[in-house]
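Asker: Let's see this in three dimensions:
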Amino acid sequence: MSDKCDLCLLGLIILSSLISDISGVNKFIRSGVNVSLSCNKTLSDCKSTTWIHYNSFSDSWRVELITGWIKNKDTERHERLSLESDCSLNIKNVTEEDYGFYSCEQYVNYRRQGTDARFSLNVLHASSSQTEISPGRSVTLSCQLYSYTGFFCDDLVSSGGVELLWVNQAGVDLNTDSRYQILSSSDQYHCIITLTTTLLNEDNNREWRCQLTHRNQLQTSVTYTVKYSNDASEHSSS
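Answerer: Predicted coordinates for the structure are as follows:
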């Protein structure tokens, strides 16, 4: 039992250190945006630079995205990747599949040069499973944080200071309104917070926002806009 407790404590210490610098190693972004990851360039060009993506929860847990100036075309997202002259990695239109750990490494004659640049990319994404949305119907919106830490949301909240929250257009917490049912859950892959409500006539074009805070500071958010039309709904980010 003591060994298990020691391992739990070690895990929480590692988690705290991972999230301690949200502007550096850790990046929390919403899906649909572009992101640029800088490399600690120590060489005159990028021909000896390799960008690697680690995701321990996927079948391909380690993927070399770009080696030198050559992109790995075996990855479905290679068209969304590009390399800048300073060796920074650009990812266009980020999806939930892009979350994970990224490392920029430089080698000369198989010897590592300089210090690796490392990033933990955490992606916030909102969606609805309903295909028909109209007044009188119940709708459930799901907001998910895809996080590389591998810890459960309870640990992210208690030790990392990370929180997901559904708010209205005025930024008011929807937990304070009995019209909405807010449920939180988690697994080792992502954190989930759902919003369920019965739609009213005046809900057309209404926005509900899922926001992510770190130590009570807003980091990013995803907006879901309800549309009463043949298209049922429209999802946009802001």
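
Asker: drop to CA atoms for contacts and neighbour counts, all remaining ones
Answerer: Will do.

Asker: for the top strand by length along the chain, packing partners?
Answerer: For the chain, the strand reaching the highest residue count under DSSP state E is reported as strand 117-128. Judged by 3 or more CA pairs under 8 Å, 6 or more residues apart in numbering; DSSP states H and E, the packing partners of strand 117-128 are strand 26-30, strand 100-108, strand 138-146, strand 217-226.

Asker: could you check the angle strand 217-226 makes with the shortest one?
Answerer: Going by axes from the mean of the first three to the mean of the last three CA atoms, to 10 degrees, strand 26-30 is angled at 20 degrees with respect to strand 217-226.

Asker: my read is residue 155 is in a helix, agree?
Answerer: Yes - counting by DSSP: H, G, I helix; E, B strand; the rest coil, residue 155 is part of a helix.

Asker: what's near enough to touch it?
Answerer: Counting by CA atoms under 8 Å, 6 or more residues apart in numbering, residue 155 touches residue 12.

Asker: What separation is there between it and residue 190?
Answerer: For residue 155, the distance to residue 190 equals 12 Å [CA to CA, to the nearest Å].

Asker: one more to put side by side:
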Amino acid sequence: MKVGDDVTLPCLNVIDEQNNCDGTTWTFTPRNKPTTVELITLGQIGEQAKTQSDRLRVTVNCSLLIKKLTVEDVGFYSCQQYKLGKTRAEDTLVHQSLVDLSVITLTEHKDTEKVTLSCSVVKNEQCRHTLKWLLKGQDVDKENKEIVTSQTHCAATVSVLKNNYLYSSRDEILKCEVTDTKSGRVQVFSSQPSGEETVDPKTTTKMHSKSESDTTPGTTTITKSSPSITALSLYITGAVGLVILVITAVFVIRWKKNKGENIYR
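Answerer: Sure thing, here's the model as predicted:
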């Protein structure tokens, strides 16, 4: 199962005559921790699991449903079947079944030129899985220069250049194949990240607002501009001055004309 998915853990050999699985108890031992927590106590959410009550539920067949898997859910789960007595101390353990839960994580790391996808298995014990990336359902050609794959212990990565056509369609054509070497079970997962995307801290994003004066190579751009307040003021001042000059000239001409008429009288 992948991080973020829901999973139902089966309870084997469920005893009869149970009312809402009141003879069923589920316990959990996290990976790398010696403590055991009672998730379900006789069909009800255990006191130690109250904070996870929205993620846990017992199904009709007494299986355990876990919603939205996380890495912290990896570990051993035990389904215990009790024949109930008059008191809890008199309950008799009839059967116990174990489930070893592991999860698949898919992460995406971006830097300036490429994106790197990582597929890994988080296990409680030693890894018994093999992982590899598939391109359109086929093994990635090692001679392919446009896509680079690598494998480590219980993990596989693939890197694609951002200027490559594979980058935009990676979620559809790139798949992670996980094989359980013990059971032979094969699962294939989409490259859609199950965890948070990580970004190279050296990479910065510059916000750029394009204006009419921006240019691109080989093009000529005419920049449109509106007259500034200063230019407009000069324009108005010049126009007013011109009107005054015209009025003054008309006045002088009329004055001289009138004066000449007075002389000849």
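
Asker: And the TM-score between these chains?
Answerer: Put the two chains on top of each other and the TM-score (TM-score structural alignment, normalised by the length of structure 1) is 0.64; 180 aligned residues with a CA RMSD of 2.8 Å.

Asker: rewinding a little: please identify which of the helices and strands packed on strand 117-128 of structure 1 is closest to residue 162 of structure 1.
Answerer: Across those, residue 162 of structure 1 has its closest neighbour in strand 217-226 (9.3 Å, CA to CA).

Asker: and that closest one, what other elements does it pack with?
Answerer: Packing partners of strand 217-226 of structure 1 (3+ CA pairs under 8 Å, 6+ apart): strand 26-30, strand 117-128, strand 207-214, strand 233-235.

Asker: Near residue 95 of structure 2, how many residues? Count them for me, please.
Answerer: The number of residues packed around residue 95 of structure 2, counting by other CA atoms under 10 Å, is 16.

Asker: Show me what it aligns to in structure 1.
Answerer: Using TM-score structural alignment, the equivalent of residue 95 of structure 2 in structure 1 is residue 115.

Asker: can you check residue 179 of structure 2 too?
Answerer: Under TM-score structural alignment, residue 179 of structure 2 pairs with residue 213 in structure 1.

Asker: Find me the equivalent region of the host helix or strand of residue 27 of structure 2 in structure 1.
Answerer: Using DSSP states H and E, residue 27 of structure 2 sits within strand 24-30. Alignment of strand 24-30 of structure 2 against structure 1: residues 49-55, by TM-score structural alignment.

Asker: any residues touching that stretch, and which ones?
Answerer: 61-68, 87, 89, 99-107, 148.

Asker: which secondary structure elements does the lengthiest helix in structure 1 contact?
Answerer: Counting by DSSP state H, the longest helix found in structure 1 is helix 2-19. Applying 3+ CA pairs under 8 Å, 6+ apart, one finds that helix 2-19 of structure 1 contacts no other helix or strand.

Asker: The stretch 101-250 of structure 2: helices as residue ranges?
Answerer: 165-168, 170-173, 229-264 (DSSP state H, counting those that start in this stretch).

Asker: Now render those helices as JSON lines, adding mean neighbour count.
Answerer: Below are those laid out as JSON lines (neighbours: other CA atoms under 10 Å):
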{"stretch": "helix 165-168", "mean neighbour count": "14"}
{"stretch": "helix 170-173", "mean neighbour count": "15"}
{"stretch": "helix 229-264", "mean neighbour count": "11"}
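
Asker: Take those and write them to CSV, including distance to residue 100 of structure 2.
Answerer: Output for the helices of the stretch 101-250 of structure 2, formatted as CSV (distance: least, CA to CA, whole Å):
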stretch, distance to residue 100 of structure 2
helix 165-168, 36
helix 170-173, 29
helix 229-264, 77
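
Asker: right, and the ones you listed - which one's nearest residue 18 of structure 2?
Answerer: helix 170-173 (45.6 Å).

Asker: Check the offset of that closest one from the chain's centre.
Answerer: 15 Å (CA atoms, centre = their mean, to the nearest Å).

Asker: List the contacts of that helix.
Answerer: 134-137, 190-192.

Asker: Among those, the buried ones, what's the ChimeraX command?
Answerer: Buried residues within the contacts of helix 170-173 of structure 2, by 16 or more other CA atoms under 10 Å, are selected in ChimeraX with:
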select :134,135,190,191
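
Asker: Now do the same for residue 68 of structure 1: its match in structure 2.
Answerer: Looks like residue 68 of structure 1 aligns to residue 42 there (TM-score structural alignment).

Asker: Settle this for me: residue 67 of structure 2 is touching residue 3, isn't it.
Answerer: No - using CA atoms under 8 Å, residue 67 of structure 2 makes no contact with residue 3, being 10.0 Å away.

Asker: which of those two has more neighbours?
Answerer: Using other CA under 10 Å as the criterion, residue 67 of structure 2 and residue 3 rank with residue 3 on top: 21 against 17.

Asker: Translate that one into the numbering of structure 1.
Answerer: Looks like residue 3 of structure 2 aligns to residue 31 there (TM-score structural alignment).

Asker: Distance-wise, check that match relative to residue 143 of structure 1.
Answerer: Residue 31 of structure 1 is 11 Å from residue 143 of structure 1, by CA to CA.

Asker: Now list whatever residues contact both of those two.
Answerer: 124-125.

Asker: got a list of what the residue most central in space within structure 1 touches?
Answerer: For structure 1, the residue sitting closest to the mean C-alpha position, by CA atoms, centre = their mean, is residue 123 at 1.0 Å. Residue 123 of structure 1 makes contacts with 28-31, 95-96, 98-99, 145-147, as judged by CA under 8 Å, 6+ apart.

Asker: Residue 93 of structure 1 -> structure 2?
Answerer: By TM-score structural alignment, residue 93 of structure 1 lines up with residue 68.

Asker: what about residue 178 of structure 2, how many neighbours?
Answerer: 24.

Asker: and if you look at the one 3 residues further on?
Answerer: A total of 12 residues lie near residue 181 of structure 2 under the criterion other CA under 10 Å.

Asker: so it sits right up against residue 129, yeah?
Answerer: Yes - with contact defined as CA under 8 Å, residue 181 of structure 2 reaches residue 129; the gap is 5.6 Å.
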